[in-house]
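Undergrad: have a look; sequence and predicted model below, questions after that.
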Amino acid sequence: MAHPKYTLHQVAKTIDHALLRPDMSRDEVKAGCEVAMKYDVASVCCKPADVAFCADILRGSDVHVGTVVGFPHGNSATATKVFETKQVVADGATEIDVVINIGWMKSGMYDEVREEIAAVVAAASGNQVKVILENAYLTKEEIVKACQLCEAAGADYVKTSTGFAPTGAILEDVQLMRASVSSKVEVKSAGGVKSLDMLLSFMDAGVKRSGASGTAAMLDEFVERFGA
C-alpha cells in the first residue's frame, strides 16, 4: 500500500546525507556520496575540507553539495565565518549550514546575531543558508527569537541542531520553529533522526530537510512498507 502523503522521491529529497563524523576517511566520504547518488537525496552535508572532493564526485548528479560553517559550536569570529563561507562556495558548495553564535544569543545580543547571519547570507552569494540554532542550549523563548532573527537576516532555513550537542531534533521544537517563521523560511531537523517514522513525523510537522546518516536503511524501509 502506498504511503497516503509521501512518495519515495519526496522523502529522499528531504534528506541531507550527513558526512560530518570527524574521523571519516576519504574512502568513507566517497562511499557516502555514492549512497547519496544511489538514493537521489537532496544533498550531502560534508566537512568544509571535503567540499571540493564531494563536488567532484557529485558533479552531473541531482545531489547538492552542502557543508557547515562555524561548526559545531558557532564560536568563530564573524569574519572567520564569512571567509569560510566564501571558501566553501568557491570549492563547490551550494548549501551552507552555519551555527549561530550561541553565547551571543544567550546574552541577548540580538543585533549582533542578526548582523552575523546577514553577513554569512551575503557571503553565500545566493546559495542556500541554513542557520543551526542548537536548541539544546536555548530556552523556548530564545528559539522563537532566534528564528525571527534568522528570517530578518535573510536565511533560507532554521535548523534544530548540529548533532554534536546533548540533544538533537525534538518534534516540539520543530513545531515551535515552524510557527515562528513565515512561509519564506523552511525548517530543517537534524541530530538523532534515526528512524523512518521519526523522519515522517518531522515531515508532517513541516520540515523540508532533515540531516541523516542512516539514509539507506530509512529509504529501504520506506520501499518495503509503501513501495517504490
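TA: That came through, no problem.

Undergrad: rest of the way, CA atoms for contacts and neighbours
TA: OK.

Undergrad: V158 versus L171, what's the distance?
TA: 14 Å (CA to CA, to the nearest Å).

Undergrad: what's the closest non-adjacent residue to N75?
TA: N101 (5.7 Å; CA to CA, 6 or more residues apart in numbering).

Undergrad: neighbours around the one you found, how many?
TA: 24 (other CA atoms under 10 Å).

Undergrad: correct me, but it touches V113?
TA: Yes: N101 lies in contact with V113 (CA atoms under 8 Å); the separation is 6.6 Å.

Undergrad: so where do the helices sit in this structure?
TA: 8-12, 26-39, 51-58, 78-91, 102-106, 110-123, 140-152, 171-180, 196-204, 215-226 (DSSP state H).

Undergrad: relative to helix 110-123, how tilted is the fourth one?
TA: To tie it back to what came earlier, the one meant is helix 78-91. 20 degrees (axes from the mean of the first three to the mean of the last three CA atoms, to 10 degrees).

Undergrad: which other residues reach helix 78-91?
TA: 48, 51-52, 55, 67, 69-70, 96, 116, 119-120, 123-124, 127 (CA atoms under 8 Å, 6 or more residues apart in numbering).

Undergrad: structure two is appended below for comparative analysis:
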Amino acid sequence: MNISHFIDYTLVAPSTTEHEIIDHCYSARKNGNYAVTINSCYVPLAKQLLADSVIKTCATIGYPFGFADTKAKVFEATQAINVGADEIEMVINLGYLKSRNYVSVLKDIFEVKQAIGNIPLKVTIEISELTKNEIIKACEICLDARVDYIKTSTGFSKSGATLTAVKIIKKTVKNKIKIIASSGIDDYESILKYIESGADLVGTSTNVMQVNKTQQARNSKIFKQYIDNLEHKQNTENHAKILKEMD
C-alpha cells in the first residue's frame, strides 16, 4: 500500500528556517504527500516550491494553543489564503471547552469557517487534554460548525494520537468529517493501523516511505539462513562435545 498520499507532512517547530521549508517541500514533492502543513509566514515560499504539483499547502493559525482572539484567527486565516494557502488548520479553544462555554467554542470555529468559505478547515482538538466526553463534545461542535477535518493533536501537548481516540471521533462524526491522526506516528505499520481505525490522513513530521516488500522478504530469508546456520553450528559443536566425553 502506498501511504504517501495519506501523509499530511508537518513542519511547525518554532525554530523552523527557510532552508528547512525548502527541504520539507522538496521531500513532499518527491514522495507525493497529500499536503504540507506549515506556519502561515512560510505559505508564499511553500506555494512557490509546490507549484505545478497537487500537494496542498496548509497554514496553521492561532497556533499551537488556540487562545488567540477569534478576530485575529479570522485575519490570519484570510491573509494566509490571500498568499496561497489551500487549507487552514486551527486549534480549538480548550479553555472555553473546559469551561463548558460551548457557544464561544462554536463561534470561534464557525467564524473562521465562514470567513474562508470553501477552503477546507482542519480543527485540532488536542485529545491528550480531553476526557472521552469532552472529545465527543468537541466533535459535535465541529459538526455544527461544518468543519472539514478533525485533527487529534498539535504535537505540542502531553502526547499525540491514540487509536482509541480515533475510533471515538469516527463513531461520533461517522463520515461527515474527515479525521487526521497526528503526533507520535512515524513508521509504516503505525500509519496503516490508524488508517484502518478510521483516520483519513496521518499528520507526521517524518516522511515515512512505503515499505519495500521485496527487500523485507530478502531480509527475512537472510535472517532465517543465519538462524539455521547458527543452530547447525551449535548442534555440530554439541555432537563433537558428546563424542569427546565418550572417549
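TA: Structure received. A quick note: this is a predicted structure, and the numbers were derived from the prediction, not measured.

Undergrad: where does stretch 103-121 of the first structure end up in the second structure?
TA: Under TM-score structural alignment, stretch 103-121 of the first structure corresponds to residues 95-113 of the second structure.

Undergrad: what are the buried residues along the matching stretch?
TA: 96-97, 102, 105-106, 108-110, 112-113 (16 or more other CA atoms under 10 Å).

Undergrad: and if you look at stretch 32-42 of the first structure?
TA: 32-33, 35-37, 39-42.

Undergrad: T14 of the first structure touches S210, doesn't it?
TA: Yes: when contacts are counted by CA under 8 Å, T14 of the first structure is listed as touching S210 (5.9 Å).

Undergrad: between those two, which one's more packed in?
TA: Remark: of T14 of the first structure and S210, S210 carries more neighbours, 27 against 22, as counted by other CA under 10 Å.

Undergrad: give the aligned equivalent of that one in the second structure.
TA: Per TM-score structural alignment, S210 of the first structure is aligned with V202.

Undergrad: that match contacts K193, correct?
TA: No: assessed by CA under 8 Å, V202 of the second structure is found out of contact with K193, at 10.5 Å.

Undergrad: how much space between the nearest residue to L94 of the second structure once chain neighbours are set aside and S153 of the second structure?
TA: Closest residue to L94 of the second structure apart from its sequence neighbours, by CA to CA, 6+ apart: G66 at 7.2 Å. Using CA to CA, G66 of the second structure is found at 12 Å from S153 of the second structure.

Undergrad: give me the more crowded residue out of these two.
TA: Each of G66 of the second structure and S153 has its neighbours counted (other CA under 10 Å); S153 has more, 27 against 20.

Undergrad: residue in the first structure paired with that one?
TA: Under TM-score structural alignment, S153 of the second structure pairs with S161 in the first structure.

Undergrad: and its match, what does it touch?
TA: Contacts of S161 of the first structure by CA under 8 Å, 6+ apart are 132-136, 167-169, 189-191.

Undergrad: tell me which of the residues you listed is nearest to G92 of the first structure?
TA: Within the contacts of S161 of the first structure, proximity to G92 of the first structure (CA to CA) peaks at I132, which comes in at 20.7 Å.

Undergrad: what do we get in the second structure for that closest one?
TA: That one, I132 of the first structure, aligns with T124 by TM-score structural alignment.

Undergrad: if we can go back for a sec, will you turn the contacts of S161 of the first structure into a markdown table that also has distance to D23 of the first structure and neighbour count?
TA: Formatted as a markdown table, the contacts of S161 of the first structure follow (distance: CA to CA, whole Å; neighbours: other CA atoms under 10 Å):
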| residue | distance to D23 of the first structure | neighbour count |
| --- | --- | --- |
| I132 | 22 | 31 |
| L133 | 24 | 25 |
| E134 | 22 | 28 |
| N135 | 25 | 24 |
| A136 | 24 | 17 |
| T167 | 21 | 16 |
| G168 | 20 | 20 |
| A169 | 23 | 25 |
| S189 | 23 | 32 |
| A190 | 19 | 25 |
| G191 | 18 | 23 |
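
Undergrad: quick one: the residue positioned nearest the centre of the second structure from T60 of the second structure, how far?
TA: The residue lying closest to the centre of the second structure (CA atoms, centre = their mean) is G203, at 1.2 Å. Distance, G203 of the second structure to T60 of the second structure, using CA to CA: 13 Å.

Undergrad: next one: Y194 of the second structure
TA: Y194 of the second structure sits 23 Å away from T60 of the second structure, going by CA to CA.

Undergrad: got it, and K122 of the second structure?
TA: 9 Å.

Undergrad: what's the overlap in contacts for those two?
TA: Contacts common to K122 of the second structure and T60, judged by CA under 8 Å, 6+ apart, are 88-90.

Undergrad: now, among these, which is nearest to S220 of the second structure?
TA: For these, the nearest to S220 of the second structure is E89 (41.8 Å; CA to CA).

Undergrad: wait, isn't the closest one in contact with I125?
TA: No: counting by CA under 8 Å, E89 of the second structure does not reach I125; the two are 10.9 Å apart.

Undergrad: give me the common contacts of the two.
TA: What both E89 of the second structure and I125 touch, as defined by CA under 8 Å, 6+ apart, is an empty set.

Undergrad: who's in contact with N135 of the first structure?
TA: Each residue near N135 of the first structure by CA under 8 Å, 6+ apart is listed here: 143, 160-161, 168, 173.

Undergrad: and the furthest pair within these?
TA: Among these, I143 and G168 lie farthest apart (CA to CA), at 13.6 Å.

Undergrad: residues contacting P120 of the second structure?
TA: By CA under 8 Å, 6+ apart, the neighbours of P120 of the second structure are 86-88, 147-149.

Undergrad: could you redo the last one with a cut-off of 6 Å?
TA: 87, 148 (CA atoms under 6 Å, 6 or more residues apart in numbering).
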